[in-house]
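S.K.: let's see this in three dimensions:
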Amino acid sequence: MSEDKKFRSGFAALLGRPNVGKSSIINALLKEKVAAVSPKPQTTRNAVRCIYTSEDEQIVFVDTPGIHVPQHALGDFMMKEAEESLMLVDAVCYVVEAQDRAVSEKDEIILKVLENVSQPVVLAVNKIDKLADFEDYKKAAAVYEKYIKPAAVVPVSANNHRGLDELAAAISALLPEQPPIYPEDMLMDSTERFLASEVIREKIFRHTNEEVPHGVAVIIDEFKSPDEFPDKKVCDIRATIIVDRPGQKGIIIGKNGAMLKQIGSEARKELEEKFGYKVFLQLWVKVKPGWRKSPEELRRLGYNS
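M.R.: Coordinates of the predicted model:
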């Protein structure tokens, strides 16, 4: 740590409409894939804590579920997670796009939530790599500055890793002076079981059509790792993919099981990289009609606050 700079640590909520690049910013900052990235809305369902630690600060990013108008019980759960996350943080990082020239309906919902937030807000203007003129990011910032008074405006590009240090510094300046909250080598406050379910779910998002992801949950039925069972050389994972309708089951399984095999293969490879040992992954697909609308079913599937 610098001699003239005291260590700061605290929590920062990440807000932004779908596809704006919240998870990409986290992954770029941490130089590790810790957050699910997908072009599909509401990729993040739980408030996931990702931890950025440098010589001078530790920022615990709470990558919140997308703030939106709930359409079912799962949506209610996600909104509750997001709102509760905002109550517990020291600062908010609101991510918008450099090409924005008007406030979208989804951003209107977020801005309405921010009206009731007392924490300082850093406005991160992402995707500056798409601008012909770098200075044009200020036009996007001006759109949102009509509604909020950000403590700082930072132009960034998650894809090109530009502006990330500046973003971390702007957020860090708003955090209390205190020792780190987590060990410096810790990247995520989640269990390996949760990480496994998120990796599998992301692969489903990447390979299926628009109607499938919102109707999907992944339950880890069995997780036996060499860490827990020293006699094992391979991590055994058995997971069930829950869908709304039989047609979704058919899409995920694919012709002669090809899609399910591809999802499983890609998930296994990524989990092996993350865990550092071989993984034997078994996937099953089960239909539970209307699970997203049932509070009881959501609790059984782990979506409960």
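S.K.: for the rest of this, base every contact and every neighbour count on C-alpha atoms.
M.R.: Fine.
S.K.: and the strands in this structure?
M.R.: Taking DSSP state E to define them, one finds strands in the chain at 8-15, 48-53, 57-63, 91-97, 121-126, 152-155, 217-224, 234-243, 278-287.
S.K.: can these go into TSV with extra columns for mean neighbour count and distance to residue 169?
M.R.: Formatted as TSV, the strands of the chain follow (neighbours: other Cα atoms under 10 Å; distance: least, Cα to Cα, whole Å):
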stretch	mean neighbour count	distance to residue 169
strand 8-15	26	10
strand 48-53	23	11
strand 57-63	26	8
strand 91-97	25	12
strand 121-126	26	11
strand 152-155	21	10
strand 217-224	18	36
strand 234-243	20	39
strand 278-287	17	38
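S.K.: tabulate those (a markdown table), appending distance to residue 36.
M.R.: Formatted as a markdown table, the strands of the chain follow (distance: least, Cα to Cα, whole Å):
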| stretch | distance to residue 36 |
| --- | --- |
| strand 8-15 | 14 |
| strand 48-53 | 10 |
| strand 57-63 | 10 |
| strand 91-97 | 16 |
| strand 121-126 | 18 |
| strand 152-155 | 23 |
| strand 217-224 | 14 |
| strand 234-243 | 17 |
| strand 278-287 | 19 |
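S.K.: against residue 84, how distant is residue 199?
M.R.: Distance from residue 199 to residue 84, counting by Cα to Cα, to the nearest Å: 25 Å.
S.K.: more crowded one of these two?
M.R.: Neighbour count, other Cα atoms under 10 Å: between residue 199 and residue 84, residue 199 has more, with 23 against 14.
S.K.: quick one, what contacts residue 96?
M.R.: 16-17, 20, 123-126, 140 (Cα atoms under 8 Å, 6 or more residues apart in numbering).
S.K.: with distance to residue 97 as extra columns, can I get these in CSV?
M.R.: Conversion of the contacts of residue 96 to CSV gives the following (distance: Cα to Cα, whole Å):
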residue, distance to residue 97
16, 9
17, 10
20, 6
123, 10
124, 8
125, 5
126, 5
140, 7
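S.K.: tell me where the stretch 101-250 of the chain has helices.
M.R.: 105-114, 137-145, 164-172, 192-207, 246-253 (DSSP state H, counting those that start in this stretch).
S.K.: buried ones in the second one?
M.R.: By neighbour count with 16 or more other Cα atoms under 10 Å, helix 137-145 contains the buried residues 137, 140-141, 144.
S.K.: please give me the structure for this one as well, since I'd like to look at both together:
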Amino acid sequence: MTDNILSLEAILASAELAQSADELAAHSDYKAGFAAVIGRPNVGKSTIMNELLGQKLSITSHKPQTTRHRIHGIHTTDTHQIVYVDTPGMHLGGQKSINDYMNRTANSAFADVDVILFVVEAGRWSSEDQAVAKKLQGSPTPVVVLVNKIDNFKNKEDLFPYLQKVAANVEFTTLIPISAYKRNGLDLVEKEVLKYLPNQAKLFPEEYITDRSTRFLASEIIREKLMRSLGEEVPYGATVEIEQLKFNEDQNRWEVNALILVERPGQKQIVIGNKGSLIKEMGIQARKDLTTLLDGRVHLELWVKIKENWSDDARALASLGYDDNYSS
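M.R.: Take a look at the predicted model:
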């Protein structure tokens, strides 16, 4: 009997080894890894990531510092899985706690990635671009420079002096001119990224498009409408907190309650608008995207609340999800 048991154990162990060998062989040609998308504010980082993913994940607007968090966008195929890391724009100035948080978040993307995509805007080189380039000096991680918005140049030869300037200021392995808006050059970006990814199994299940929660994505959708609807002052003093996100089976719909937090009474009135017109329009636009996100009917309620100095209060920031070790 003992011999039989030992034989059975040996057979099971052999089967497990064979399975492990089969899995290893199956992944020997599979590539998976991380690509950080960095740069100063408003160069199109989030748009680039959305286009590379083939779907909208990161929110966008024409205002700088729209992206405030690190967001992983996961692109999975039969041959590879690329985890794009979208980051807040690295910026100079801004003395509030939220500015420190965003810069820390952007800097953290340098660690444990396989390739860095440094995005710059064609024809423009600022002190913030220079600051990012300085951080990249001596980086052991390969750097690919993406020169975005080349569609702004009718004559591409006019780009050459700018490309020479970038080459003189940045240590990089490859430079790729692109237009995220027109999707020009993005296929080259993916091919370049794949050169630096290790052969290994998937890092996330293939059905994942991000590691962020639905609650987080819902809050970002609402904040995007806020950023797009308001003037220059209010968006930077406003954030969104989801109070409730649940499915009501009796009503066959999702119920989402969200707070728009501002820092001053005057900002509250601006967000609400004349007779509630602005917040109503934001709700209509947000509901459309939430319906897509949640794949069902949505009842959305928005409220505006004053939370003084939240953007310069470390504890308030942490409670609102501005945390270096996010779990939302």
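S.K.: now the TM-score, please.
M.R.: The TM-score (TM-score structural alignment, normalised by the length of structure 1) is 0.92; 297 aligned residues with a Cα RMSD of 1.8 Å.
S.K.: ok so, going back, can you tell me which of the contacts of residue 96 of structure 1 carry over to structure 2?
M.R.: Mapping these onto structure 2 (both residues aligned by TM-score structural alignment, their matches' Cα atoms under 8 Å) leaves 16-17, 20, 123-126 still in contact.
S.K.: same list (those residues) but as JSON lines, adding distance to residue 154 of structure 1.
M.R.: Below are these laid out as JSON lines (distance: Cα to Cα, whole Å):
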{"residue": "16", "distance to residue 154 of structure 1": "15"}
{"residue": "17", "distance to residue 154 of structure 1": "17"}
{"residue": "20", "distance to residue 154 of structure 1": "15"}
{"residue": "123", "distance to residue 154 of structure 1": "6"}
{"residue": "124", "distance to residue 154 of structure 1": "5"}
{"residue": "125", "distance to residue 154 of structure 1": "6"}
{"residue": "126", "distance to residue 154 of structure 1": "8"}
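S.K.: give the contact list for the alignment partner in structure 2 of residue 174 of structure 1.
M.R.: Aligned counterpart of residue 174 of structure 1 in structure 2: residue 196 (TM-score structural alignment). Taking Cα under 8 Å, 6+ apart as the criterion, residue 196 of structure 2 is in contact with 114-115, 142.
S.K.: let me know the closest of those residues to residue 211 of structure 2.
M.R.: residue 114 (18.3 Å; Cα to Cα).
S.K.: picking up where we left off before, look up how far residue 215 of structure 2 lies from the match of residue 174 of structure 1.
M.R.: Taking Cα to Cα, one finds residue 196 of structure 2 at 33 Å from residue 215 of structure 2.
S.K.: including distance to residue 44 of structure 1, could the buried residues of helix 137-145 of structure 1 go into JSON lines?
M.R.: Formatted as JSON lines, these follow (distance: Cα to Cα, whole Å):
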{"residue": "137", "distance to residue 44 of structure 1": "26"}
{"residue": "140", "distance to residue 44 of structure 1": "25"}
{"residue": "141", "distance to residue 44 of structure 1": "25"}
{"residue": "144", "distance to residue 44 of structure 1": "24"}
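S.K.: let me know the closest of those residues to residue 116 of structure 1.
M.R.: residue 144 (16.0 Å).
S.K.: burial of the residue nearest to residue 28 of structure 1 when sequence neighbours are not counted, as a residue count?
M.R.: Nearest-residue entry for residue 28 of structure 1: residue 158, 6.0 Å, with adjacent residues in sequence omitted and distances by Cα to Cα, 6 or more residues apart in numbering. The number of residues packed near residue 158 of structure 1 is 21, by other Cα under 10 Å.
S.K.: mind telling me what residue 158 of structure 1 corresponds to in structure 2?
M.R.: Under TM-score structural alignment, residue 158 of structure 1 pairs with residue 180 in structure 2.
S.K.: out of the strands of structure 1, which gets nearest to residue 73 of structure 1?
M.R.: strand 217-224 (13.6 Å).
S.K.: mind listing what the alignment partner in structure 2 of residue 278 of structure 1 touches?
M.R.: Aligned by TM-score structural alignment, residue 278 of structure 1 pairs with residue 297 of structure 2. Taking Cα under 8 Å, 6+ apart as the criterion, residue 297 of structure 2 is in contact with 252-254, 291.
S.K.: can you tell me which residue in structure 1 aligns to residue 115 of structure 2?
M.R.: Under TM-score structural alignment, residue 115 of structure 2 pairs with residue 91 in structure 1.
S.K.: correction: the previous question concerned residue 256 of structure 2.
M.R.: By TM-score structural alignment, residue 256 of structure 2 lines up with residue 237.
S.K.: coming back round to it: turn the helices of the stretch 101-250 of structure 1 into CSV, including distance to residue 65 of structure 1.
M.R.: Listed next are those as CSV, based on distance: least, Cα to Cα, whole Å:
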stretch, distance to residue 65 of structure 1
helix 105-114, 12
helix 137-145, 21
helix 164-172, 20
helix 192-207, 13
helix 246-253, 23
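S.K.: who wins for proximity to residue 305 of structure 1 among these?
M.R.: Of all the helices of the stretch 101-250 of structure 1, it is helix 192-207 that lies closest to residue 305 of structure 1, at 15.1 Å by Cα to Cα.
S.K.: so the closest one aligns onto which residues of structure 2?
M.R.: Under TM-score structural alignment, the match for helix 192-207 of structure 1 is residues 214-229.
S.K.: now do that stretch: distance to the chain's middle.
M.R.: Counting by Cα atoms, centre = their mean, to the nearest Å, stretch 214-229 of structure 2 is centred 13 Å from the centre of its parent chain.
S.K.: buried sites along it?
M.R.: Buried-residue list, stretch 214-229 of structure 2, by 16+ other Cα under 10 Å: 215, 217-229.
S.K.: what does stretch 274-281 of structure 2 give?
M.R.: Neighbour-count burial for stretch 274-281 of structure 2 [16+ other Cα under 10 Å]: 278-281.
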